[in-house]
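**Q** Here's my sequence, what's the structure:
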Amino acid sequence: AVNGGFELVDAAASSSLLAPVPGLSGGAGLLSTIDDYSRFAQMLVSGGSAGNQRLLSRAAVDAIMTNQLRRDQLMELPATASFGLGSVGEGLGFGYGGAVVTDTGPDGVGSVGEYTWGGAASTIFWVDPVEHIVVIFMTQVIPPGGEPIRDRLRELIYSALA
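**A** You can find the predicted model right below:
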């Protein structure tokens, strides 16, 4: 970048990410600002309310953030899969649109009911309804998975709460 500043690589108005995704893409393709993502995550941890406005019913938020899969449906998920949730392993399920902690595992870090999803550039968000925290990590490391930065971030945050 010029003079040690930032360099615009992909202008919002002409970004290639605005083009429709060909075919089915599952959880891919969601774009957001950090402010809007923060409001969304805060709404989840607040049980469906944003400020004094109810956006989702408590029942809808509970369904989103509760495991919806049976054990046999999770069998193909490797025990080492973490989705940025550290050593949770087999204590992982899936709600509507994200991973859910069903058991904190041997280290006991975090809370049952944590809800999370990551992005292609090693981004991650999670909400912990027990500790009432929201974490949004908007890094740009591609490909994800090289360094366990999401797992390390989680360790740092929960160790600071202890």
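**Q** From here on, just use CA atoms for contacts and neighbour counts.
**A** OK.
**Q** What separation do you get for Ile64 and Val135?
**A** Separation of Ile64 from Val135 (Cα to Cα, to the nearest Å) stands at 17 Å.
**Q** Equivalent analysis for Asp128, please.
**A** 9 Å.
**Q** and what of Tyr37?
**A** Counting by Cα to Cα, the separation of Tyr37 from Val135 is 10 Å.
**Q** cool, Ser38 as well?
**A** Here Ser38 is placed at a distance of 8 Å from Val135 (Cα to Cα).
**Q** Tell me which of Tyr37 and Val135 has more neighbours.
**A** More crowded of Tyr37 and Val135, by other Cα atoms under 10 Å: Val135, with 17 against 14.
**Q** helices or strands up against the one helix or strand the more buried one maps to?
**A** Using DSSP states H and E, Val135 maps to strand 133-137. Other elements packing on strand 133-137 under the criterion 3 or more Cα pairs under 8 Å, 6 or more residues apart in numbering; DSSP states H and E are helix 34-45, strand 124-128.
**Q** Let's compare: structure for the following, please.
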Amino acid sequence: MVRLTALAVAVVMAGVCQSTPQPVASPTPSPSPHTAVADAVLQQGDVPSGLNLCTGSGPFDTYITNLQSSQPELAGRLDDQWLSLRTQGATGAAISLFTSDNSACTAELAAVSKAKSAAAFVAVFGDEGQADRAWQTGVLGFTPPAPGELPPGLSRGIPTGLGLSAWTYDRSPVRLACWHTSV
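**A** Predicted structure coming up:
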């Protein structure tokens, strides 16, 4: 009986000594910060030499204001399109324009045929659903092609190298790539 009691005490002691350790509390991870909209557009190092940054590049509101004096009709159209994007949930936007000819800085994109240029527009939305709905309705007059639509010069999806939602248009003198992504 003494052995049984000693064995029972030893088993209880072994059980107590092997209790599950309490997990160490770790801090809740904070979400990674998003890229600032002005940093997501093309930068000088992204474009070929010979292309210079246009005045007015930066916040989209600034770009529109810059166009008011030289291109009021274009500025009005862009302002309406920007209002539409804000109505759909856009909270900020930026544009960068680079060109070999300063006259292209205040012209409609691709309207000056002899100038080489590159442009990027980035809009920020409150959530992915808002961004996707805006993307499907078109951004600044560029609407994704209808499913199955593949006119000459158009590529869609994976072959573009830019993702499922992307489309590219390559027809002289214009090369255009449109896609949406989370940054």
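**Q** Drop the TM-score for these two in here.
**A** Once superposed, the chains reach a TM-score of 0.26 (TM-score structural alignment, normalised by the length of the first structure), with 80 aligned residues with a Cα RMSD of 5.6 Å.
**Q** show me what contacts Val135 of the first structure?
**A** Ile124, Phe125, Trp126, Val127 (Cα atoms under 8 Å, 6 or more residues apart in numbering).
**Q** Tabulate those residues (JSON lines), appending neighbour count and distance to Glu155 of the first structure.
**A** Formatted as JSON lines, the contacts of Val135 of the first structure follow (neighbours: other Cα atoms under 10 Å; distance: Cα to Cα, whole Å):
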{"residue": "Ile124", "neighbour count": "20", "distance to Glu155 of the first structure": "14"}
{"residue": "Phe125", "neighbour count": "20", "distance to Glu155 of the first structure": "14"}
{"residue": "Trp126", "neighbour count": "25", "distance to Glu155 of the first structure": "13"}
{"residue": "Val127", "neighbour count": "25", "distance to Glu155 of the first structure": "14"}
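**Q** Out of those residues, the closest to Arg54 of the first structure would be?
**A** Closest to Arg54 of the first structure out of those is Val127 (18.0 Å), distances taken as Cα to Cα.
**Q** these two touch, right, that closest one and Leu44?
**A** Yes - Val127 of the first structure is in contact with Leu44 according to Cα atoms under 8 Å; the separation is 7.4 Å.
**Q** how many neighbours does Thr116 of the first structure have?
**A** If you count neighbours by other Cα under 10 Å, Thr116 of the first structure ends up with 25.
**Q** With Asp62 of the first structure instead?
**A** 17.
**Q** Kindly indicate whether it is helix, strand or coil.
**A** At Asp62 of the first structure the chain is in helix, as set by DSSP: H, G, I helix; E, B strand; the rest coil.
**Q** hmm, back to that, can you put the helices and strands packed on strand 133-137 of the first structure in JSON lines and add distance to Gln53 of the first structure?
**A** Converted to JSON lines, those look like this (distance: least, Cα to Cα, whole Å):
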{"stretch": "helix 34-45", "distance to Gln53 of the first structure": "10"}
{"stretch": "strand 124-128", "distance to Gln53 of the first structure": "19"}
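**Q** most packed of these?
**A** Among those, ranked by average contacts under mean count of other Cα atoms under 10 Å, first place goes to strand 124-128 (a mean of 22).
**Q** what angle do that one and helix 34-45 make?
**A** 30 degrees (axes from the mean of the first three to the mean of the last three Cα atoms, to 10 degrees).
**Q** relative to strand 133-137, how tilted is strand 124-128 of the first structure?
**A** Using the same axes, to 10 degrees: strand 124-128 of the first structure against strand 133-137 is 180 degrees.
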